[in-house]
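Student: I'd like to go over a predicted model; first the sequence, then the structure.
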Amino acid sequence: RIWHIFNEEGANEYATWVWDPFISVARGAQYANSYYPGDSFVDWIGFNGYNFGGQLYQTYQTFSQLFTFEYSTMRKKHPTKPIMIVETGTDEMGSKEKWVKNAFRDVKEKFQGIKAICWWDEKWSHNTIVDFDSRIDSSPEALQAFKESIADPYFLGKVPYRKV
């Protein structure tokens, strides 16, 4: 419905539509795909996932562990759509520096369909998650790992944009 309103007003020329399903191994891709509105309504496929480290019921997960299932599922179903990591981050539990370096390495080597990453740069608490600190600069080592990782020319290419 909202896409149609944008279309009627001529605003789709200036909008980019991201479909961001939550896919879990338990529910499976069929569950998420049943909500897919169609290729003409979606410009990007989005995912979100966090490494909560050892927070209560969570286990440490690498970037690849967080996104391989979603990525492979959606690349098979929608091979031409660019992929955006709509939200991601990691806590200092474990080695944040190592997690960041490995995440960017994996995007470059294993997940070439990922064309945008949005980092959740905040310290927060919610329900069972206590003081989750995914800020890029939560430690000097984490900040340095992030700086070094995004300095790779692979991540600094020209971004196509639409004039508004």
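Tutor: Alright, I've got the coordinates.

Student: going forward, measure contacts and count neighbours with C-alpha atoms only.
Tutor: Will do.

Student: Run through the residues that contact Val100.
Tutor: Contacts of Val100 were listed using CA atoms under 8 Å, 6 or more residues apart in numbering, and they are 142, 145-146, 149.

Student: my guess is it is in a helix, correct?
Tutor: Yes - membership of Val100 in a helix is supported by DSSP: H, G, I helix; E, B strand; the rest coil.

Student: structure B:
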Amino acid sequence: MSFSVRQVRAPRPLRALAAVLLAGALLAGCSTFSDEGRAQYERGQGENPDATGTAEATESAKPEPPYDVRPLLDPKKKYLGVAADGAPARMTAVQDFAKRAGKKPNLIEFYSAWGDQYEQQLVQNSWDYGAVAFIAWEPFKTSLKDIASGRQDAYIREYAQSVADLNLPVAISFGHEMNGFWYPWGTKKATAAQFTAAYKHIHDIFDDEGATQVIWVWSPNVTHPMPNVKLKPFWPGDDYVDWVGVIGYYGATGPNTYKTLYGPTMTEIRGFTKKPFIIAETAAQAGERKPADIESLFQGTADRDDVIGFVWFNFDKETDWRINSGPLSEKTFKKQAANPDFGFDVTKP
């Protein structure tokens, strides 16, 4: 969330329950696997060309394949996402959002602090509802330097192993809004080189552990609060990112159209990558302009083929970001969400 309005985080849920395994069908597409990650993936399919023995023995020893996230990376339709109070530990707020929006969200975002275990039950709850879990992983309890140097490897490996064990797709955004100055991993206490080194180190460990179920999200804040901070130095590279998760809110002041809020940031990013955009966090501040802001968000996202959806921050904290902050706002959101371009079955993208 942009520094200018919000400094809150959703409460972190309880520790996870037992994992539930679920395998997916293998489909064609692109990926951000490294060579080692690809080798892990192929071994999971029993396709190791160096393996010896009969075909029958290979088949009998074949493990469940990792869930193939590739069809989810650039779907034909757009994600309608939400971050909601208590979700996905409790789904009451998501169900209320769906009722008011007239459509179920298919992406559910929540926040996890560095040091927390991978919350398998929350990912499972999201999937059972019909949505992909989206974790904003916040390194409050360590430094980017320590992550990149390997001092946190035991924790990262345990986390990655839990991802692989659950075997469900999950989007992970590490160190979001890194181009801002309001977080410990931001520009006041860390460098762009330290961020990219930490991000890539985490990704590489996940590949080493065969945790290829992750959709990797790189989430800068929109650039207007800090126009002199260039984004390219923070870019880990196309091999390390699946979604560019731009974060930007419609506030009472500042840019108030899709073009002015997101346009400069997206244009800058298109100078170094063609990866699909997703608006990783957004909402509109309560007030007379909110219905117009909601319409701007939907229409702007619908008009761009390279934007695959958004996540609405549906909280009443410091200001009422919820879609039902006023009757006209709720009515407008429901009308816009009826667009068939938004929402799809994540199990059959």
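Tutor: Yes, it's here. If you're wondering where the values come from, they're calculated on a predicted model, not measured in any experiment.

Student: picking that back up, in CSV: the contacts of Val100 of the first structure, plus distance to Val25 of the first structure.
Tutor: Putting the contacts of Val100 of the first structure into CSV (distance: CA to CA, whole Å) gives the following:
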residue, distance to Val25 of the first structure
Ala142, 30
Ala145, 30
Phe146, 29
Ser149, 29
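
Student: What about those residues, which are in helices?
Tutor: 142, 145-146, 149 (DSSP state H).

Student: Show me which of these is closest to Asn51 of the first structure.
Tutor: Checking these against Asn51 of the first structure by CA to CA gives Ala142 as the nearest, at 14.3 Å.

Student: Look up the closest residue to that closest one, ignoring the ones flanking it.
Tutor: Using CA to CA, 6 or more residues apart in numbering and skipping the chain neighbours, the partner closest in space to Ala142 of the first structure is Glu97 (4.5 Å).

Student: Just tell me what the one you found corresponds to in the second structure.
Tutor: Alignment note (TM-score structural alignment): Glu97 of the first structure maps to Pro291 of the second structure.

Student: Check Phe22 of the first structure too.
Tutor: Checking TM-score structural alignment: Phe22 of the first structure goes with Asn221.

Student: Same check on Tyr71 of the first structure?
Tutor: In the second structure, Tyr71 of the first structure lines up with Met266, judged by TM-score structural alignment.

Student: What helices and strands are in contact with the strand or helix carrying that match?
Tutor: Assigned by DSSP states H and E, Met266 of the second structure belongs to helix 258-269. Helices and strands touching helix 258-269 of the second structure, as assessed by 3 or more CA pairs under 8 Å, 6 or more residues apart in numbering; DSSP states H and E, comprise helix 290-303.

Student: The helix it packs on: what's the following helix or strand?
Tutor: Note on helix 290-303 of the second structure: by DSSP H and E, the next helix or strand toward the C-terminus is strand 307-314.

Student: so that following strand corresponds to what in the first structure?
Tutor: Under TM-score structural alignment, the match for strand 307-314 of the second structure is residues 114-121.

Student: and that stretch, which residues are buried?
Tutor: Residues of stretch 114-121 of the first structure classed as buried: 114-115, 117, 119-121 (neighbour count, 16 or more other CA atoms under 10 Å).

Student: again, but for stretch 129-140 of the first structure
Tutor: Of the residues in stretch 129-140 of the first structure, 132-138 count as buried by neighbour count, 16+ other CA under 10 Å.

Student: Just the ones of the residues you listed in strands?
Tutor: Members of those lying in strands (criterion: DSSP state E): 132-133.

Student: Identify all contacting residues around stretch 27-35 of the first structure.
Tutor: The contact list for stretch 27-35 of the first structure (CA under 8 Å, 6+ apart) reads 21-23, 70, 73.

Student: Nearest to Asn48 of the first structure among the residues you listed?
Tutor: Of all the contacts of stretch 27-35 of the first structure, Phe22 has the smallest distance to Asn48 of the first structure: 7.5 Å, by CA to CA.

Student: what about the closest one, neighbour count?
Tutor: Phe22 of the first structure has 15 neighbours, counted by other CA atoms under 10 Å.

Student: cool, the one 4 residues further on as well?
Tutor: Taking other CA under 10 Å as the neighbour definition, Ala26 of the first structure ends up with a count of 7.

Student: so it, which of the three states?
Tutor: Taking three-state DSSP, the label given to Ala26 of the first structure is coil.

Student: I'd like to know how far it sits from Tyr35 of the first structure.
Tutor: Applying CA to CA, to the nearest Å, the value for Ala26 of the first structure to Tyr35 of the first structure is 17 Å.

Student: My read is that the match of Glu97 of the first structure contacts Gln336, right?
Tutor: No - counting by CA atoms under 8 Å, Gln336 is not a contact partner of Pro291 of the second structure; they are 10.3 Å apart.

Student: Next, work out how far apart the aligned partner of Gly343 of the second structure in the first structure and Ser72 of the first structure are.
Tutor: Using TM-score structural alignment as the criterion, the counterpart of Gly343 of the second structure in the first structure is Leu156. As judged by CA to CA, Leu156 of the first structure and Ser72 of the first structure stand 25 Å apart.
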